[in-house]
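Enquirer: Got a predicted model here, sequence first, then my questions.
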Amino acid sequence: MTTASRKLGEFIYNTNYENLPKAVVDEAKLRIADVIGIGLSGSQTEVSKIEKFSLAKGGEGKATIWGTGNKTSPAYASLANGTMTFHLELDDVHRTSHTHPGVSAIPTAIALCEEYGLSGKELITAVVLGYDASIRVGMAVSPSIYVDRTFLAPGTLSVFGAAASASKLLKLDVKGISNAIGGGSYFGPTACYESFKLGAGIKDMIMGWGNYCGIYAAELAAMGFGAPDTAIEGDFGFCKTTSAKFDIQRLYNDMGSVYEIMNTGVKPYACCRQHHAAIDCMLELRNKYNFKLEDVSHVRVRTFVVSSRGNKKKPASVQEAKYSIPYIMAVALELGGAWRDQFTDELINDTRLLEFASKVDVEPDYELDKLYDEKWPSIVEIKLNDGKVLSARHDLPKGEPEFPCSPQELKDKFMSLATDAVSNEVAETIWNTIQNLENLDDVTKLTELLTSKIE
C-alpha cells in the first residue's frame, strides 16, 4: 500500500542533485541567501537571547549560530537560527500550503552539513526536498488547518521540512525517511494561533522548534525508531488531527516534476504575509494620488477571512503590530513602506499613526474569500476629507511567483539585512559564495563567513 510518508520517503531517497533542473538549483541558492540574510539581521535583535539557551542546552557540535562565533549541536543551532530568522517576519511563504518552508529547511540543512562536512550540492538538494515535504503535507490540509481549526499552520507544518532535509543528509533509506516523516508528525509542534495573533514573544520560536523536532525525528529514525506508515492520512493521523477536511491527493500531485520551491513567494515587507496585498494597495494609491494621513477620514480594508483577523487598531507590541492591518496601513501611507524601520516601539506609540489606525476598519469579504487560498486578495477603499473615494485591489502580493521580486531586489534585500551583522565586504562574499554553492566541497567554507561581526 502506498502511503503519504512512504511516497515522500521514496521521492526524497531517489532525488539527487543531478535530478534537479538548473532553474530549481538557482532558486534554491536565492532562497538560501534570503534566509541567511534575515537570520544574520535577526542575530542583532533582542531575540538573539535564544543563543544562550541553545548553547546551554545543545552541548558540543560543529553547527554555527549565525552572527556569532559559537557552535553547538545541529538541533540547537537550527533552533536558534530558525528563531532569529522568523522573528523579523521576512522569510518566504508558500501560499496554498500556508508554510514558511525556507526557515524550516535551510537552517536545518546548513547545520547538518556543517556537522558532517557535506558539500554545497548536498545542501541544495536537501533544501529543495525540505521545501517539497513541508509544502506537500501543507497542501493536503490547507486551507482547513487555518480556516476550520486554530493552528498556526507554518509552525505546525515546519517539522516536515526539517525532517525531510535531515533525512536526506543523514542518508537514510526509504523506510528511515518514512519513519522520520511519520515521527515528525507525532512529536512536532502543535502551534496554536493565539500567540501568533497577539504577537507574543514565544511565537518567534515555533519555526526553530520545528527544526529541532525534525532533526531529532530523523536521528531517531536512523536508530530504528519506527512510525506508522499511515501517520499522515490515517484515521487518527496528522491530517485528521489538524484539519476538518483534507485532500491527500494534493500531496502527490506532480511530485518529482514540479518542485514547490518554484511556487514559493518572497516577502518584501516585514510583517504577516496575509496583509501584503493590502500594503500593495495602499502604496499604489499613495503613489498615484499623493495624499497624507491628515487627508483621510476613513479607510475600509476588505480581505479574505483569515487575513481579517489582523484587525487590532492599537497594537501593544512591535510583534503585534506586524499582524495589525490598521497600523500597517498607517505606516505604509506615512512612511511609504512596511520594512523593519516601520516596526519600532517608538512608532507603535506615535499618536498620529494611532489616530489614523483608529479610522481603519477591516472586514472579511466573503466574495474575496472564495478566491482563497489560490489567491490572497485585498481591496483598500480610502475616503478623503473632501468626500472623494479612492480604491485599489490586489489579488496577489508582491513577491509571489506571478508577481516576483527581481534578482536585484533580492540581492538588495539580502545586503540590507546581512550588513546588520557583517561588513559590506563580508556580505558580498557571502552572497557570491552562495551563488557558487554547487562548487563548494564543504559548506563550512560558507558558514565561517557568518560569524564575522561589525567592529
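Expert: Sure thing, it's come through. Residues are numbered from 1 along each chain as shown.

Enquirer: CA atoms for contacts and neighbours, from now on please.
Expert: Noted.

Enquirer: these two touch, right, E438 and T125?
Expert: No: taking contacts as CA atoms under 8 Å, E438 lies outside contact range of T125: 9.9 Å.

Enquirer: Those two: which has the busier surroundings?
Expert: When E438 and T125 are compared for neighbours, T125 comes out ahead with 25 against 20, by other CA atoms under 10 Å.

Enquirer: Packing partners of the host helix or strand of that one?
Expert: Using DSSP states H and E, T125 sits within helix 120-141. Counting by 3 or more CA pairs under 8 Å, 6 or more residues apart in numbering; DSSP states H and E, the packing neighbours recorded for helix 120-141 are helix 22-42, helix 101-116, helix 153-169, helix 238-242, helix 249-252.

Enquirer: what's the angle between that helix and helix 153-169?
Expert: Angle of helix 120-141 versus helix 153-169, following axes from the mean of the first three to the mean of the last three CA atoms, to 10 degrees, is 140 degrees.

Enquirer: can you give me how far helix 120-141 is from the chain middle?
Expert: Per CA atoms, centre = their mean, to the nearest Å, the displacement of helix 120-141 from the mean C-alpha position of its chain is 13 Å.

Enquirer: Name the residues of that helix that are buried.
Expert: Under the neighbour-count criterion of 16 or more other CA atoms under 10 Å, helix 120-141 has 120-141 buried.

Enquirer: For the helix or strand following that helix, buried residues please.
Expert: Next along the chain after helix 120-141, taking DSSP H and E as the criterion, comes helix 144-147. Within helix 144-147, the residues that count as buried by 16+ other CA under 10 Å are 144-146.

Enquirer: also this one, for the comparison:
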Amino acid sequence: PTATCGAFGAAAAAARVFGLDAESVAGAMGTVLSQCAGSLQFLANGAWTKRFQVGWAAMNGLAAATLVREGFKGAAQALEGRHGFMRAYAPDPTPERALLHLGREFELMATAVKPYPSCRYGHAGIDASLGLRAEHGLHAGEIESVTLGLPKSGMLLIGEPAEKKADPRNVVDGQFSGPFVIACALAKGHMGWDSYALLDDPDIRALLPKVRCELDPEIEAEFPANMSGKVTVRARGQTFTKAVTVPKGEPANFLTEAELRGKFAGLADAVLGAERAARLADAVLAIDRAQDVSSLMRLAAPTIATRLAGE
C-alpha cells in the first residue's frame, strides 16, 4: 500500500502545496494513476525494491502535480472509474467509503511511529520480548524455545515460509523475519538499525531456529484494530508469556520525545552526522511554528562531496 496508495497521497499533498483547484487536483490523481506501482515480491529475496518503490511513490506524486500545474491532462475518475485504481485492486469496490467521515476524521492522527526499523507486525512481539528479558533476566543461552503469536496477515509477512524466516541473509530479510527481530530483542535487549549488522552473530544464529511463529486466535481477534502480538518463552524449565495488545508507537501508546529522537538518530546520524541530525530533529518538532519548510529541507539534504570529471 505504501507504493500504491502512497503515490496518491503524495500527489494530493503536492497539489495542496501548489494551491491547485479541484479540477487540477483530480488531474494530478489521474496522472499518478499511471505511475502507482509496487509489489511484495521483494520478500522472495530481500530485494532493494522495498525502498525503491516507496521513494518512487513520493517522486511520482510530486511529478504528477507538477505536470498538471503546467497544463498536463490527467485521466478522469482515477479512483472510481471503470479502469481506475479501485477496480484494479478490488473486484467489487465501494468508492463511497473513501468519503466516509471526510473532513471530520483524519487518519494521519491515527498514524503510528515505528520504534523499531522492521515490519510493524513484529513490533508487539519485540515489546513483549524486551519486557520478558527485563522482568525475568533471561539470557539467550538458557532459552529452549520461543513462540511468536501473530495475526494471519502477520504470518504471511514475517512468519512464513518458516525455513526462510529462520535464515535471513540480508537486511530486508531481517526486517521481515519474525524470528530475527525476536532473537535480537531476547539476545541483545535491543532492536535497531545497527541490529542488521548481527545477521551472522553467533548468539542470534543459535536462537533463530528456536523461534517459531504461529497464528494466535487471540491476536487475530484484535486485528485490524490493533497489531498485537504474544511471545511465549520456554527457559529454566519454566514458561514465560507476555502479550502486547497495543504496540509501542501507536497513538494510545506513543513514544516519548526521547524515544522519538533516539529512533531518528539511529537512522539519520549515519547520513547527516549527529549534530546536523539533531538540528533537523529540532526543526521537525517545531514545524508548527515555522514560517515555511525551506530551512528544514536544507537540513534534510545530506552534504555530498562532488568532483568534476578528470579531477
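Expert: That came in fine, so what should we check first? Quick caveat, the model's predicted, so the values are computed rather than measured.

Enquirer: Determine which of the helices and strands packed on helix 120-141 of structure 1 approaches I348 of structure 1 most closely.
Expert: helix 22-42 (19.7 Å; CA to CA).

Enquirer: what span of structure 2 lines up against whichever helix or strand comes after the closest one?
Expert: Per DSSP H and E, the first helix or strand lying C-terminal to helix 22-42 of structure 1 is helix 50-58. Using TM-score structural alignment, helix 50-58 of structure 1 corresponds to no residues of structure 2.

Enquirer: Remind me what helix 50-58 of structure 1 packs against, helices and strands.
Expert: If you count contacts as 3+ CA pairs under 8 Å, 6+ apart, helix 50-58 of structure 1 packs onto strand 71-72, helix 74-86.

Enquirer: Now flag whichever of the buried residues of helix 144-147 of structure 1 is closest to S324 of structure 1.
Expert: Scanning the buried residues of helix 144-147 of structure 1 for proximity to S324 of structure 1, where the rule is CA to CA, the winner is Y146, at 17.9 Å.

Enquirer: Would you mind finding the match for the closest one in structure 2?
Expert: By TM-score structural alignment, Y146 of structure 1 lines up with nothing in structure 2.

Enquirer: Next, format the helices and strands packed on helix 50-58 of structure 1 as JSON lines and append mean neighbour count.
Expert: Putting the helices and strands packed on helix 50-58 of structure 1 into JSON lines (neighbours: other CA atoms under 10 Å) gives the following:
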{"stretch": "strand 71-72", "mean neighbour count": "23"}
{"stretch": "helix 74-86", "mean neighbour count": "31"}
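
Enquirer: For those, could you give me TSV that also reports distance to L169 of structure 1?
Expert: Converted to TSV, the helices and strands packed on helix 50-58 of structure 1 look like this (distance: least, CA to CA, whole Å):
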stretch	distance to L169 of structure 1
strand 71-72	18
helix 74-86	12
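
Enquirer: so which of those comes closest to E400 of structure 1?
Expert: Closest among the helices and strands packed on helix 50-58 of structure 1, once you apply CA to CA, is helix 74-86, at 18.7 Å.

Enquirer: Now do the closest one: distance to the chain's middle.
Expert: 13 Å.

Enquirer: what angle do that helix and helix 22-42 make?
Expert: With the same axes, to 10 degrees defining the directions, helix 74-86 of structure 1 sits at 80 degrees from helix 22-42.

Enquirer: Let me know the outermost residue of structure 1.
Expert: D386 (41.5 Å; CA atoms, centre = their mean).

Enquirer: That residue should be in a strand, yeah?
Expert: No: using DSSP: H, G, I helix; E, B strand; the rest coil, the assignment for D386 of structure 1 is coil, not a strand.

Enquirer: need the contact list for the alignment partner in structure 2 of A162 of structure 1.
Expert: Taking TM-score structural alignment, the alignment pairs A162 of structure 1 with A10 from structure 2. With contact set as CA atoms under 8 Å, 6 or more residues apart in numbering, A10 of structure 2 has these partners: 57-62.

Enquirer: Make JSON lines out of those residues and add distance to M297 of structure 2, secondary structure and neighbour count.
Expert: Below are these laid out as JSON lines (distance: CA to CA, whole Å; DSSP: H, G, I helix; E, B strand; the rest coil; neighbours: other CA atoms under 10 Å):
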{"residue": "A57", "distance to M297 of structure 2": "19", "secondary structure": "helix", "neighbour count": "26"}
{"residue": "A58", "distance to M297 of structure 2": "15", "secondary structure": "helix", "neighbour count": "21"}
{"residue": "M59", "distance to M297 of structure 2": "15", "secondary structure": "helix", "neighbour count": "16"}
{"residue": "N60", "distance to M297 of structure 2": "19", "secondary structure": "helix", "neighbour count": "22"}
{"residue": "G61", "distance to M297 of structure 2": "18", "secondary structure": "helix", "neighbour count": "27"}
{"residue": "L62", "distance to M297 of structure 2": "15", "secondary structure": "helix", "neighbour count": "22"}
